[in-house]
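>>> Give me a 3D structure for the following:
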Amino acid sequence: MDGRLEPGSVGGSGITYWLGTDDQGRDMLSGIMYGLRISLIVGAGSAIIACLVGASLGMLAAYAGGRTDSLIMRLVDLQLSFPAILAALMILAFLGKGILNVVIALVVVEWAYYARTVRGSALVERRREYIEAAQCLALPTRRIIFRHLLPNCLPPLIVVGTMQVARAIALEATLSFLGLGVPITEPSLGLLIANGYEYMLSGKYWISFYPGIALLVTIVSINLVGDQLRDVLNPRLKK
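Have a look, this model is predicted:
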């Protein structure tokens, strides 16, 4: 026995494979831990970059108004009109596989959500007295936006950012499952699920099942954190 496709066993050197091995005899638990790291790096990294881009454009649109607001929001509407997975597939079909290319694709399809969220909050805050006071003091526009307007728009931005991390992880897993995500040398949870898909009907369920469970638990956990943050940061829910 070479240790391949074992559902859970003790290897010849006494090493226990708690979640079994894959078709090449590799420990599934180690693969899941490594794949989870890649998924979290890609999801969190793309969400942070998309948040910076989207929040900046959203605050600029709300503060400047007029044609600038119309132009940015039409770009947002155009971006949101495309299905996220379809847009990401087209981008990766052009750029090719790679962790950096996946991050770029996810940033392109995610920034519009942050821009719309921040613009809605910034439109309300822009009419506050402290913004008028800062304008009367002739403070630079950049300082007014990032030192006065942005901190008051953070609560909804944090909630949306948490949700988008989970969404980015799910999108990355989908792209990797379809073969256009991360390369085989940097496997994520989606790629691990794809590797075991052909063995599902032969009874070797654990190759795809355990990475799928890890992906499900990760997404649900992040969404629960986002729900809790929404309850904590929403003053209307406080009694």
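>>> all contacts plus neighbour counts: C-alpha atoms, from now on.
Fine.
>>> could you point out the longest helix in this structure?
helix 28-64 (DSSP state H).
>>> can you pull the buried residues of that one?
Neighbour-count burial for helix 28-64, counted by 16 or more other Cα atoms under 10 Å, picks out 28-29, 31-32, 35-36, 38-63.
>>> Please enumerate the strands of the chain.
Ranges of strands in the chain, per DSSP state E, are 9-10, 16-17.
>>> want to throw those into CSV with mean neighbour count and distance to residue 229?
Conversion of these to CSV gives the following (neighbours: other Cα atoms under 10 Å; distance: least, Cα to Cα, whole Å):
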stretch, mean neighbour count, distance to residue 229
strand 9-10, 14, 41
strand 16-17, 16, 37
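>>> compare with the first, here's sequence two:
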Amino acid sequence: RDRRRKRSHAAMPFLQVDLGRGVREKVPVAPNTTLREVLSAACAKRGLDVATRGLRHGRTRKHLDLSITFRLSGLDNNALIEVVEDGHTAPRGSSQAPCRVAVQLESGDRRTGSLGDESSLLEVVRALCPEQLADGAMPAGHAPAILYGGSGDLRVVATGEDQLRSTTLASLGVARGSAVLVRFVSLPAEGGPEGIPAVPAAPPQPSIADGPAQERAVPCSGAASVAEAAAEAAPAPAQL
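Prediction:
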């Protein structure tokens, strides 16, 4: 068994992360590991602030999308990537810029608002579509879930209120000042993400840049303040 474990560990792919000044870290990755998680792991080993840093390809110098997974990143095993300050995560002087968040509902409606990258998915739902968590809003035995995936890699990232509460936008690789689209669905509570059936694709929607269908401006921190601001927001205009 020990030999099998050693072989399995040895076969696990990894990335070489250059933190500058000749310092490199090897970070093991799984197919669904996001580049944000790679950056966080490398920065944690050296005590660096991940919020002010990004990643770029060591050879092409192209800045990398932190929300995509290793499987879809196009990076090879043992590829060299570099940690850079600011890394296009936010314009200089606007480190507190909120994220523009859009939530796609099962009905096809879309709700948008602005929240901080440290906001949890539960705060997002309570702020933009609180009626989805009301009693009787979901079938019996179902739980709220969020689907998300950079570059079209749509997957379940949190199921149930506990996971929604512990998962933040930043942990998904969403950078400050950026825009993100997530999908809210209700899924069977038992079995966990592994037993969840595939979810059909949502109907085509205009991009976030085209303007919100139902805009609700919310603050960037605090679950209570987010919910209060959402309740006080002006009624959203009717969808076309």
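>>> Now the TM-score, please.
In this superposition the chains share a TM-score of 0.24, using TM-score structural alignment, normalised by the length of structure 1; 86 aligned residues with a Cα RMSD of 5.2 Å.
>>> ok, back up a step: make JSON lines from the strands of structure 1 and add distance to residue 100 of structure 1 to it.
Formatted as JSON lines, the strands of structure 1 follow (distance: least, Cα to Cα, whole Å):
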{"stretch": "strand 9-10", "distance to residue 100 of structure 1": "37"}
{"stretch": "strand 16-17", "distance to residue 100 of structure 1": "32"}
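>>> Ok, which of those strands comes nearest residue 162 of structure 1?
strand 16-17 (33.4 Å; Cα to Cα).
>>> which helices and strands sit right next to that closest one?
strand 9-10 (3 or more Cα pairs under 8 Å, 6 or more residues apart in numbering; DSSP states H and E).
>>> buried residues in stretch 62-79 of structure 1?
62, 63, 69, 72, 73, 76, 79.
>>> which one of those residues is nearest residue 9 of structure 1?
Of those, the one sitting nearest to residue 9 of structure 1 (Cα to Cα) turns out to be residue 79, at 48.9 Å.
>>> The closest one reaches residue 112, doesn't it?
Yes - using Cα atoms under 8 Å, residue 79 of structure 1 is in contact with residue 112, at 6.6 Å.
>>> so what does the top helix by length along structure 2 touch, helix or strand wise?
With secondary structure taken from DSSP H, structure 2 has its longest helix at helix 35-46. The helices and strands touching helix 35-46 of structure 2, judged by 3+ Cα pairs under 8 Å, 6+ apart, are strand 23-28.
>>> buried sites along the helix or strand where residue 15 of structure 2 lies?
Following DSSP states H and E, the helix or strand that holds residue 15 of structure 2 is strand 14-20. Within strand 14-20 of structure 2, the residues scored as buried using 16+ other Cα under 10 Å are 14, 15, 16, 17, 18, 19.
>>> okay, the residues you listed in a markdown table with distance to residue 123 of structure 2 next?
Shown next, in a markdown table, are the buried residues of strand 14-20 of structure 2 (distance: Cα to Cα, whole Å):
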| residue | distance to residue 123 of structure 2 |
| --- | --- |
| 14 | 33 |
| 15 | 33 |
| 16 | 35 |
| 17 | 33 |
| 18 | 35 |
| 19 | 33 |
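>>> which of these lies closest to residue 143 of structure 2?
Nearest member of these to residue 143 of structure 2, counting by Cα to Cα, is residue 14, at 34.6 Å.
>>> ok, the residue nearest to that closest one when sequence neighbours are not counted to residue 231 of structure 2 distance?
In this structure, residue 14 of structure 2 finds its nearest non-sequential neighbour in residue 28, 4.0 Å apart by Cα to Cα, 6 or more residues apart in numbering. Counting by Cα to Cα, to the nearest Å, the separation of residue 28 of structure 2 from residue 231 of structure 2 is 43 Å.
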